[in-house]
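Visitor: this one's structure only:
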């Protein structure tokens, strides 16, 4: 199948009619019909059957659909990259993509220092999950990304800025005072206490779940969340103990929660990532330096 076949197939699948598909991709109805006929001729089977004025996909079309959607997504990625290349880049603009855990405290502090030295630079910030940050960098939609994990992607360069400890966020009154006196909390200290857990697809969440199982402490996983700040919010409302990174812990309301390091100590990396093919701009170097300073001051 050709690219035009894929485009028309996708349009008809999503609209259910030749006329709607033609409007969606801005070509004539006869052109849609001809393209479908040509695709079916090349494939050797029908893709759609007319039913009550609409085009119903055949079983063969439904089998092709997930593969076609992957191809169409790749075509859209190519279009996004082409758009970025066509528009070019302003020299007084810095586009940052960051995980939410760094966007609340660490990055604003770094940007405050950055702005003093570069007052005329326009900054665009996207708060995304790590896989989305990788995609944004590869599509040249961001100049630098900041993540709380190691990224294995050969087209990206990674620079470690710091390692931050995992912290326990404990609603006041949830644990007896004698467990807080040591200044740290172990997995055993949290046995039977409701826990706000990170999704197991998160690298740190996976590690925490593994440590909990190995401790044999009988943990009570009350709720599972996808971001550190959601876990922190749950702890603020007294729903359980949250284990979050040290950057997120900076946002903790000490009037509502106790903040103690996890023992034995568990650290997560804070990394700056950028596209290897792109020049290392002065602005990217500058914001990376400011991030490193802020992270160093938290130790």
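Guide: Received, thanks. Keep in mind that this is a model prediction, so the values were computed, not measured.

Visitor: C-alpha only now, for contacts and for neighbours.
Guide: Will do.

Visitor: for this protein, what's the longest strand?
Guide: Across the chain, the longest stretch assigned as strand under DSSP state E is strand 156-171.

Visitor: counting contacts, what elements does that strand pack onto?
Guide: Contacts defined by 3 or more CA pairs under 8 Å, 6 or more residues apart in numbering; DSSP states H and E place strand 156-171 against helix 228-236, strand 241-245, helix 246-249, strand 257-263, strand 267-275, helix 282-297.

Visitor: Can you tell me which of the ones you listed is most buried?
Guide: Using mean count of other CA atoms under 10 Å, the stretch among these with the greatest mean number of neighbours is strand 241-245 (a mean of 28).

Visitor: Show me what that one is packed against.
Guide: Helices and strands touching strand 241-245, as assessed by 3+ CA pairs under 8 Å, 6+ apart, comprise strand 156-171, strand 194-198, helix 228-236.

Visitor: just how off-centre is the shortest one within its chain?
Guide: If I follow you right, that is strand 194-198. 20 Å (CA atoms, centre = their mean, to the nearest Å).

Visitor: cool, stretch 74-82 as well?
Guide: Using CA atoms, centre = their mean, the offset of stretch 74-82 from its chain centre is 19 Å.

Visitor: Okay, buried residues for it please.
Guide: Buried positions in stretch 74-82, judged by neighbour count with 16 or more other CA atoms under 10 Å: 80-81.

Visitor: Show me the contact partners of that stretch.
Guide: Contacting residues not belonging to stretch 74-82 are listed as 139-141 [CA atoms under 8 Å, 6 or more residues apart in numbering].

Visitor: Mind doing that once more with 7 Å?
Guide: By CA atoms under 7 Å, 6 or more residues apart in numbering, the residues outside stretch 74-82 that reach it are 139-140.

Visitor: Could you report the separation of the residue nearest to residue 141 when sequence neighbours are not counted from residue 126?
Guide: Leaving aside its chain neighbours, residue 141 sits nearest to residue 84 (6.8 Å; criterion: CA to CA, 6 or more residues apart in numbering). As for residue 84, its distance to residue 126 is 16 Å (criterion: CA to CA, to the nearest Å).

Visitor: which ones are touching the closest residue to residue 284 other than its chain neighbours?
Guide: Counting by CA to CA, 6+ apart, the nearest residue to residue 284 once its immediate chain neighbours are dropped is residue 144, at 6.4 Å. Contact analysis of residue 144 by CA under 7 Å, 6+ apart lists 95-97, 272-274, 284.

Visitor: Use this one as the comparison:
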């Protein structure tokens, strides 16, 4: 029996009439009758007999039904999966993100997305900015999310939003300052430095050099998140991205935006020879609208 034969057979078996099967399958009655006859001709026996105007399964049909029910259920399940894939509601998505986003912001987005789309599955990896491009190019992950990722052959970019640098502190040293502070306001306060922080580090160093400010850096952290925790424990102040500043850490810290603002872009990257799946596009759209666009504005 062909798959179409099984589909028509199960429909007639379920409703007991050609007309009812035609409605379920959204095809004409003559088409149902033709497919049924073709199936019976191939099998060499009748599948139904007409009793008081109703098609009743033969003994052979009962056996066929038991054997084909699993196939029919699998086809229905496959159709449901395909529909979910088309809507971007299911499948698997492998994400890589820099630590500033991958330790809290991305996990929050994934959990919120799965509450709405429980059939979606995720893998999440945090990695250093320098390793992100290789992770995507080697197809270890589907999408990478970072700040100001450098353009590289073989990768496409999607702009998700923007962010700013802020100064984080744990005491009261900037409580009486305006909503935005200048780099020079940091003065000689102990400052947590960030080691090899990629394009954002270059951006920040340029601003510091232009301000002719000399900071006292006795501790250098490898990531913004480590700097956040050092500040929370009283280790000094630090200039980090606003997403790190807003995250939990071991204790809440305070933060002030910079004057003038120092902005950066939040982008997704993916391999140009491997277009984004429906799930990938759906998640990035969700991440932009529900996570990035809805955060509280800086002053």
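Guide: Nice, I can see it. Because the structure is predicted, anything quoted here is derived from the model rather than measured.

Visitor: Redo the helices and strands packed on strand 156-171 of the first structure as JSON lines? Include distance to residue 29 of the first structure.
Guide: As requested, these are exported to JSON lines (distance: least, CA to CA, whole Å):
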{"stretch": "helix 228-236", "distance to residue 29 of the first structure": "49"}
{"stretch": "strand 241-245", "distance to residue 29 of the first structure": "55"}
{"stretch": "helix 246-249", "distance to residue 29 of the first structure": "54"}
{"stretch": "strand 257-263", "distance to residue 29 of the first structure": "63"}
{"stretch": "strand 267-275", "distance to residue 29 of the first structure": "42"}
{"stretch": "helix 282-297", "distance to residue 29 of the first structure": "49"}
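
Visitor: The ones you listed: which one's closest to residue 41 of the first structure?
Guide: Put simply, out of these the one that sits nearest residue 41 of the first structure is strand 267-275, at 42.7 Å, with distance taken as CA to CA.

Visitor: Relative to the second structure, what is the average displacement of the closest one?
Guide: Superposed on the second structure, strand 267-275 of the first structure shows a mean distance to its aligned partners of 0.7 Å (mean CA distance after the TM-score superposition for the first structure).

Visitor: which position in the second structure aligns with residue 262 of the first structure?
Guide: Matched to the second structure by TM-score structural alignment, residue 262 of the first structure sits across from residue 258.

Visitor: give me the number of residues near the residue nearest to residue 141 of the first structure?
Guide: Taking other CA atoms under 10 Å as the criterion, the count of residues near residue 84 of the first structure is 15.

Visitor: Residue 140 is in contact with that one, correct?
Guide: Yes. Using CA atoms under 7 Å, residue 84 of the first structure is in contact with residue 140, at 6.5 Å.

Visitor: Pick out the residue nearest the middle of the first structure.
Guide: For the first structure, residue 129 is the residue whose C-alpha lies nearest the centre (CA atoms, centre = their mean; 1.2 Å).

Visitor: who are the neighbours in contact with it?
Guide: With contact set as CA under 7 Å, 6+ apart, residue 129 of the first structure has these partners: residue 99.

Visitor: Checking the contacts of residue 144 of the first structure against the second structure: which ones persist?
Guide: Checking the contacts of residue 144 of the first structure against the second structure (both residues aligned by TM-score structural alignment, their matches' CA atoms under 7 Å), the contacts still present are 95-97, 272-274.

Visitor: can you list the residues you listed in JSON lines and add distance to residue 22 of the first structure?
Guide: As requested, these are arranged in JSON lines below (distance: CA to CA, whole Å):
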{"residue": "95", "distance to residue 22 of the first structure": "36"}
{"residue": "96", "distance to residue 22 of the first structure": "38"}
{"residue": "97", "distance to residue 22 of the first structure": "36"}
{"residue": "272", "distance to residue 22 of the first structure": "44"}
{"residue": "273", "distance to residue 22 of the first structure": "41"}
{"residue": "274", "distance to residue 22 of the first structure": "40"}
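
Visitor: and which of those is nearest residue 73 of the first structure?
Guide: When these are compared for distance to residue 73 of the first structure (CA to CA), residue 97 wins out at 21.2 Å.

Visitor: The closest one sits in which helix or strand?
Guide: With secondary structure defined by DSSP states H and E, residue 97 of the first structure is part of strand 93-98.

Visitor: what do you get for residue 201 of the first structure?
Guide: Element membership for residue 201 of the first structure, per DSSP H and E: none, as it lies in no helix or strand.

Visitor: Give me the distance between it and residue 225 of the first structure.
Guide: Relative to residue 225 of the first structure, residue 201 of the first structure is positioned 11 Å away (CA to CA).

Visitor: So between the two, which is more surrounded?
Guide: residue 225 (15 against 10).

Visitor: Quick check: nearest residue in space to the more buried one, chain neighbours excluded?
Guide: residue 198 (5.2 Å).

Visitor: Show me what the one you found lines up with in the second structure.
Guide: Using TM-score structural alignment as the criterion, residue 198 of the first structure maps onto residue 194 of the second structure.

Visitor: And for residue 5 of the first structure?
Guide: Under the alignment (TM-score structural alignment), residue 5 of the first structure pairs with nothing in the second structure.

Visitor: burial of the spatially closest residue to residue 221 of the first structure that is not a sequence neighbour, as a residue count?
Guide: Of all residues not flanking residue 221 of the first structure in the chain, residue 195 sits nearest, at 4.9 Å (CA to CA, 6+ apart). In terms of burial, residue 195 of the first structure registers 25 neighbours under the definition other CA under 10 Å.

Visitor: who's in contact with residue 195 of the first structure?
Guide: Counting by CA under 7 Å, 6+ apart, residue 195 of the first structure makes contact with 220-223, 240-242.

Visitor: 8 Å instead, please
Guide: Per CA under 8 Å, 6+ apart, neighbours of residue 195 of the first structure: 219-223, 240-242.

Visitor: Tell me which of those persist in the second structure.
Guide: Counting by both residues aligned by TM-score structural alignment, their matches' CA atoms under 8 Å, the second structure reproduces these contacts from those: 219-223, 240-242.

Visitor: With that, I have no additional questions.
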